[in-house]
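Participant: Below are the sequence and a predicted model; questions follow.
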Amino acid sequence: MAVTLDDDARQYLARFEDVTDVAGQDCLVDERDGEERLIVVVESGRMGDAIGPDGRTVRRFETQVDRSVRLVEDADNPETFVANTLGPAAVYNVTISENDDTVAYVEVAEEDRGVAIGSDGRTIDVARRLADRHFDIDDVQLI
C-alpha cells in the first residue's frame, strides 16, 4: 500500500536519511499538549543503524529537528508491523480479523500493557494510525 506523505514529512525523512544513512518509509508528526514528536518508520532490518552506537545517531537527528523521535521498524506482514509499532512492549501474538472492519487483536504481556498503551494512549494511537496507513487495518486492540 502506498503511503502519502505531506511536505513536512518528506523533509523530515530526507533529513533523517542524511543523518542516519537509513531509508525512512513513513513519518508521522504526533502532536499532543503542545509537544511534537516524530514517528519514523525505518527500513526493515536497519533499526540498529538508525539508532547508532549508544543511540548517538538518532539523538543527532533529534537535535537537528528539535523534536523527540520514536522509531518503528517496517515489516512485510501486518502482524509483525503491528507488533513493531507497540515496541518495546512484549507482544506475544497478533491476530488480524476481517469481518465488517479489519481489526488487529494484540496479545501483550500483562506487565507491558501500560507500555503498549503509552502515556495518554499515545503509543496505541500511533499504532492504530500506522496500521491503517500501511495495511488498511481499522483498529488495534489489546487482549
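Facilitator: Alright, I've got the coordinates. Numbers count the residues shown, from 1 in each chain.

Participant: C-alpha only now, for contacts and for neighbours.
Facilitator: Noted.

Participant: now residue 113: how far from residue 95?
Facilitator: Residue 113 sits 17 Å away from residue 95, going by Cα to Cα, to the nearest Å.

Participant: no no, residue 15
Facilitator: 35 Å.

Participant: what does residue 36 give?
Facilitator: Taken as Cα to Cα, the span from residue 36 to residue 95 is 31 Å.

Participant: In addition, the following structure is provided for comparison:
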Amino acid sequence: MTVKLDTEGIRCIGVFESLTGAGVKDCVVDNEANKVIMVVKKGDMGLAIGKGGSNINKVKKLLRKEVEIVEHSADIKEFIENLFRPAYVKSIELLTKNDKICAYVEVFN
C-alpha cells in the first residue's frame, strides 16, 4: 500500500521526529478537528511521549494541534487494539471481501 502525504503531513512528521526522536510510520492530519494522529514505530511510544509527557507536549505546542500517538504493529489485530487504546478490546473479527479487510471490534464498557 502506498502512503501519500501532503506538505503539512510531511512538516508534522519532521517536527515530531526532531522533537521526540521517535520514528513515524504514518501521519493523519485532520484540520477540521485540529488534530494530528502519528503512527510511531513499534517500541518508540516511550520516546514519543517523553518523561512526564514532555516530548508530546512540545509537539502539541509547536504544531498548535492535538496530537494522538498510535504504536504500529505488523500484526493487524494488535495494530487495531493499539488504535482503540485506552479502551480494552474484547474481540476483533476480520472479514475479507474483494481484497478489502473489514474489522469488527468489540470493546468492554
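Facilitator: Thanks, I have it. As the structure is a prediction and not an experimental result, all values here were calculated from the model.

Participant: Looking at residue 113 and residue 95 of the first structure, which has the bigger crowd around it?
Facilitator: residue 113 (17 against 14; other Cα atoms under 10 Å).

Participant: Need the three-state assignment for that one.
Facilitator: helix (DSSP: H, G, I helix; E, B strand; the rest coil).

Participant: Now do the SS call for the residue nearest to it when sequence neighbours are not counted.
Facilitator: Distances taken as Cα to Cα, 6 or more residues apart in numbering put residue 89 closest to residue 113 of the first structure, at 7.3 Å, once the chain neighbours are dropped. Of the three states, residue 89 of the first structure takes coil under three-state DSSP.

Participant: what's the counterpart of residue 89 of the first structure in the second structure?
Facilitator: Under the alignment by TM-score structural alignment, residue 89 of the first structure pairs with residue 87 in the second structure.

Participant: from what I can see that match touches residue 108, true?
Facilitator: Yes: using Cα atoms under 8 Å, residue 87 of the second structure is in contact with residue 108, at 7.3 Å.

Participant: Helices of the second structure, start to end?
Facilitator: 7-20, 45-49, 54-63, 76-84 (DSSP state H).

Participant: Superposed on the first structure, what's the mean shift for the last one?
Facilitator: In this case it means helix 76-84 of the second structure. Once the two models are superposed, helix 76-84 of the second structure sits on average 1.2 Å from its counterpart in the first structure (mean Cα distance after the TM-score superposition for the first structure).
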